[in-house]
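Participant: Here you go, sequence then predicted model.
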Amino acid sequence: MGVVADWLGAGCLVAGGLLSLAAGIGVLRFPDVLDRMHAATKPQVLGVLLLLGGVALRLRTPDDVGMIVLVAVFQLATAPVAAQMVGRAAYRSGRVDRSLLDADELADGVQGRAPY
């Protein structure tokens, strides 16, 4: 069982590292704020969760796994909220090219307000 868990942990670590690398490349290469925000949250969160899963499979002690679960919960709770706030701030400050949006649900609510 220990050998299988070690191999699964190694696979999770490699997959998580590759997803985190893809997120970093996406943040550098994508042209728009919303595209960069997408690259910074979607593959990065999954990459961190895979890395944490790989570390948990390698360590396997209850104290370590409990701490890893807490880190995963906080990652899942903060990354989407931060992405939402970055997207809203970019939209309100005019950094989003609205012609690229398929649907613009915020157009009616933002027109009468200050851009901050």
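Facilitator: Sure, I can see it.

Participant: use CA for all of it now, contacts and neighbours both
Facilitator: Will do.

Participant: longest helix anywhere in this protein?
Facilitator: Longest helix in the chain by number of residues (criterion: DSSP state H): helix 62-92.

Participant: list the buried ones in that helix?
Facilitator: 65, 68, 72, 76, 79, 80, 83, 87, 88, 90, 91, 92 (16 or more other CA atoms under 10 Å).

Participant: same check, this time on stretch 7-20
Facilitator: 8, 9, 10, 11, 12, 13, 14, 15, 16, 17, 19, 20.

Participant: ok, back up a step: I'd like the buried residues of helix 62-92 as CSV, with distance to residue 25 appended.
Facilitator: Formatted as CSV, these follow (distance: CA to CA, whole Å):
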residue, distance to residue 25
65, 30
68, 26
72, 23
76, 21
79, 18
80, 19
83, 17
87, 19
88, 23
90, 21
91, 23
92, 26
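
Participant: which secondary structure element contains the closest residue to residue 24 other than its chain neighbours?
Facilitator: Leaving aside its chain neighbours, residue 24 sits nearest to residue 40 (7.1 Å; criterion: CA to CA, 6 or more residues apart in numbering). In this structure, residue 40 is located in helix 33-59 according to DSSP states H and E.

Participant: hold the first one in mind and look at this next one:
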Amino acid sequence: MLNTALPWWIEVPVALLLVASGVFVFVAAVGVVRFKTFFMRMHPPALAFTIASWCVTLASIVYFSALEQSLALHAWLIIIFLSMTVPVTTIMLSRAALFRSRTSAAPEERVPPSLSRPRED
């Protein structure tokens, strides 16, 4: 049987990082509920979720490195892929929402006009 008991000085930072992650996710959820418009909901919760992801990744690295007694960096792949995909997804969602707001008959909020001139067909 594998001995999975770790010393307290390893378990405490892991537990603190996981609790901090939960706090950040809770703050992000409150932000999503509290903000009124889509554009207001985009940035602050995304930052809080990203910080929460970093906390879980660091907790995973510390825990598995201590458990295997060698540096376990496989969890870095999670945060690397999140760091690449979240900004792209955010930009695509914001552009789609901006287009939808500009073309709707009754815009829900004031959005800036397009920078390009409308084409004359």
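Facilitator: Looks like it arrived, so ask away. The shown structure was predicted, so the numbers you read here are calculated from the model rather than taken from an experiment.

Participant: TM-score of the superposed pair?
Facilitator: Here the TM-score for the pair of chains, by TM-score structural alignment, normalised by the length of structure 1, is 0.75; 107 aligned residues with a CA RMSD of 2.8 Å.

Participant: Can you tell me what the residue nearest to residue 24 of structure 1 aligns to in structure 2?
Facilitator: Under the alignment by TM-score structural alignment, residue 40 of structure 1 pairs with residue 45 in structure 2.

Participant: check contacts around its match.
Facilitator: Contacts for residue 45 of structure 2 (CA atoms under 8 Å, 6 or more residues apart in numbering) come out as 27, 28, 29, 31, 32.

Participant: Which among these count as buried?
Facilitator: Buried among these by 16+ other CA under 10 Å: 27, 28, 31, 32.

Participant: Pull the number of nearby residues for the alignment partner in structure 1 of residue 26 of structure 2.
Facilitator: Using TM-score structural alignment, the partner of residue 26 of structure 2 in structure 1 is residue 21. Neighbourhood size, residue 21 of structure 1 [other CA atoms under 10 Å]: 15.

Participant: and residue 21 of structure 1, what element?
Facilitator: Per DSSP H and E: helix 2-29 holds residue 21 of structure 1.

Participant: Pick out the residue nearest the middle of structure 1.
Facilitator: residue 41 (2.3 Å; CA atoms, centre = their mean).

Participant: which residue packs closest to it, ignoring adjacent ones?
Facilitator: Nearest residue to residue 41 of structure 1, sequence neighbours excluded (CA to CA, 6+ apart): residue 79, at 6.4 Å.

Participant: surely that neighbour meets residue 39?
Facilitator: No - judged on CA atoms under 8 Å, residue 79 of structure 1 makes no contact with residue 39 at a distance of 11.8 Å.

Participant: Now distance to residue 103 of structure 2 too, for the buried ones among the contacts of residue 45 of structure 2, in a markdown table please.
Facilitator: Formatted as a markdown table, these follow (distance: CA to CA, whole Å):
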| residue | distance to residue 103 of structure 2 |
| --- | --- |
| 27 | 33 |
| 28 | 30 |
| 31 | 27 |
| 32 | 25 |
